[in-house]
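# Okay, structure incoming, though there's no sequence with it:
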């Protein structure tokens, strides 16, 4: 019932978005971004009676009568809007020196994305911080910055990832200064879940057993019998695979692909309207990464990061934030569509 109520509220939020054009949305974007930053700061300083620590992360406000609110979920959408805002305004102003212009744009993008990433990492929510990094990279790579600068950024990313992998292999204790025991345990449990079956690998082991037991056509609705922790939230895809098998899981993946494909089509259609274009690209990155990461982690392909499966995992903040983002994309599609017999040139 709670999930139904959150979806209804999400539909209302998406509907309200249709009342505004993108000139108005562009103007209010910095205020939403600022509100998101204030909430991320507040969650770190308020007492645990208001923002309790859950599963090692302090990421939720406890609101009596409502439940929990997770600001980082809304912050993902606010970051998309703000990155679209600064990129659009940067090219609107223009600059004769292309290289200087590109470096200034990179600094603006970093100034938008770094504060929420650092604040979310401080909450010990590595997954949400990683989502914002991926969104930022997607918008940056499509922002028109000189390919030589982008090549350097790409090289730095590859070097950093390679360095972290080598450090994990040869000196894992050093990574405790960066990630902490909780994140490292997730990597150990991913590498060999059955070796840690009764401890840190228990969740992944149960997920793999549940997915495998579903086989081709599944056990049937509400017939799952393999216990998986957090099956209603981050591991909801495990239940889909167990109850509906490979066929049901494939249908769900296909539906996500369809959503992403349609958003990408809308983005290409409005590519000359930069603010709307970057909002669509940010939402494509958000849905693509959430889907790939969530399904990958429950099936053992990549480490567990606690990222929900959008529109399916239990949680009001995730549902309403997703609907807010989809409302923006649908608004782009509606406002920028050409109609037969239109007077617009």
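Cool, the structure landed. Just so we're clear, the structure is a prediction, and the values are computed from it rather than from any experiment.
# only C-alpha atoms for contact and neighbour calcs from this point on.
Fine.
# Residue 299 reaches residue 209, doesn't it?
No. Between residue 299 and residue 209 there is no contact, the gap being 9.6 Å when judged by Cα atoms under 8 Å.
# So for the two, which sits in the more crowded spot?
Per other Cα atoms under 10 Å, whichever of residue 299 and residue 209 has more neighbours is residue 299, with 24 against 16.
# Contact partners for that one?
Contacts here follow Cα atoms under 8 Å, 6 or more residues apart in numbering; on that basis residue 299 touches 204, 207, 208, 211, 238.
# Let's have these in CSV, adding neighbour count.
Compiled in CSV, the contacts of residue 299 are given as follows (neighbours: other Cα atoms under 10 Å):
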residue, neighbour count
204, 27
207, 27
208, 19
211, 24
238, 28
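# Sitting in helices, which of those do you find?
Secondary structure from DSSP state H places 204, 207, 208, 211, 238 of the contacts of residue 299 in helices.
# let's bring in a second model and compare:
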């Protein structure tokens, strides 16, 4: 006997998202930069909620069906940014990643490409599982090649834009989905080992002769590593931003301090430093716990949909995307990781990052809407 209960829309996930939005609005008001960023962010939040409402009532079969077209459109947009003249796609902080419309609206295609990449990787894995046995090394290698091919184009095009941070996020999304795709660990372990050895080799090159890294990195990216390792010694130029961030975070102490230290780009990449400065260790910890709630709820939704590979894999991709953003952003603000320009999800000001993340979370909420409980089931 099966007794089917009503569908479970994850209201706790939605409340956590609303809480992050509220924290963002309050923090942006307190940046000392006026109400402009707050008002614009409010507009982006309202627009993103309308999009989420549309997504929640969309059919997942249709979403899966149009995924290749979305992926293709995303690739075309990435190419467009690269070939567009600087009057339309100007350089910002060393990267050419934005379309700018009349100096008012900026659109970053690579942010939306993260969503399209997750969808395309999930579709690829789901289709492979429907046609081939999982766990056989030859078939697993075939799947791995397909996943690598899907991810190579957006990652490569994003690197051509000099946006290393976003490329790294896409790589993490790929790794997240590879780990849960069912590919044999006989294949995964050698890949992980090789990656660790490559990182160790790069560290060795940096210690021996850092200039050799200019083969792979631009000068400004290498300077970010220098500023990370010695923010005080480079406080007058490349380390100024990190030094100011550390001073702001430190001034917050346990319960916060309203008199913070000016931090460049505090409304975007370094907004966590303002939260930690104004609300202290307690406020910063509560914010991180709020992100933990969001991640936990998505993990729960993914597990409950394990019998639906596409939906479950989609949730895993969003988990990897969100988790890495939080880890990297907080880490760079407090000096544990190099500065990469990765925003703090739903907190940092930015239309493209807010809309893209909300589209991803909207898809997760759609999955939760279709989750059902079954009592007295075997």
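Looks like it arrived, so ask away. Just so it is clear, the model here is predicted, and its values are computed rather than measured.
# on that earlier part again, kindly reformat the contacts of residue 299 of the first structure as TSV containing distance to residue 109 of the first structure.
TSV is the format used below for these (distance: Cα to Cα, whole Å):
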residue	distance to residue 109 of the first structure
204	36
207	38
208	39
211	40
238	36
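# any idea which of the residues you listed is closest to residue 30 of the first structure?
For the contacts of residue 299 of the first structure, the closest approach to residue 30 of the first structure (Cα to Cα) belongs to residue 238, at 38.5 Å.
# Residue 212 is in contact with the closest one, correct?
No. The pair residue 238 of the first structure / residue 212 is not scored as a contact, 9.5 Å apart, by Cα under 8 Å.
# Check which helix or strand the residue nearest to the spatial centre of the second structure maps to.
The residue lying closest to the centre of the second structure (Cα atoms, centre = their mean) is residue 321, at 3.9 Å. Residue 321 of the second structure is part of helix 309-333, with elements assigned from DSSP states H and E.
# Identify the residue range in the first structure corresponding to the helix or strand following that helix.
Counting by DSSP H and E, the next helix or strand C-terminal to helix 309-333 of the second structure is helix 351-369. The aligned range for helix 351-369 of the second structure in the first structure is 316-334, by TM-score structural alignment.
# quick one: buried residues of stretch 324-332 of the first structure?
Applying a neighbour-count criterion of 16 or more other Cα atoms under 10 Å, one finds 324, 325, 326, 327, 328, 329, 330, 331, 332 buried in stretch 324-332 of the first structure.
# Kindly apply the preceding question to stretch 118-128 of the first structure instead.
For stretch 118-128 of the first structure, a neighbour-count test (16+ other Cα under 10 Å) marks 119, 120, 121, 122, 123, 124, 125, 126, 127, 128 as buried.
# and if you look at stretch 255-275 of the second structure?
By 16+ other Cα under 10 Å, the buried positions in stretch 255-275 of the second structure come out as 256-257, 260-261, 263, 266-275.
# Off-centre distance for it?
In terms of Cα atoms, centre = their mean, to the nearest Å, the centre of stretch 255-275 of the second structure is found 21 Å from the chain centre.
# What's the match for residue 76 of the second structure in the first structure?
Using TM-score structural alignment, the partner of residue 76 of the second structure in the first structure is residue 38.
# do you know how far that match is from residue 233 of the first structure?
Look at residue 38 of the first structure and residue 233 of the first structure: by Cα to Cα, to the nearest Å, they are 26 Å apart.
# next one: residue 293 of the first structure
Going from residue 293 of the first structure to residue 233 of the first structure by Cα to Cα gives 14 Å.
# Ok, residue 160 of the first structure next?
For residue 160 of the first structure, the distance to residue 233 of the first structure - Cα to Cα - is 31 Å.
# Likewise for residue 203 of the first structure?
Distance, residue 203 of the first structure to residue 233 of the first structure, using Cα to Cα: 13 Å.
# if I pick residue 207 of the first structure, what's in contact with it?
Per Cα under 8 Å, 6+ apart, neighbours of residue 207 of the first structure: 228, 235, 238, 298, 299.
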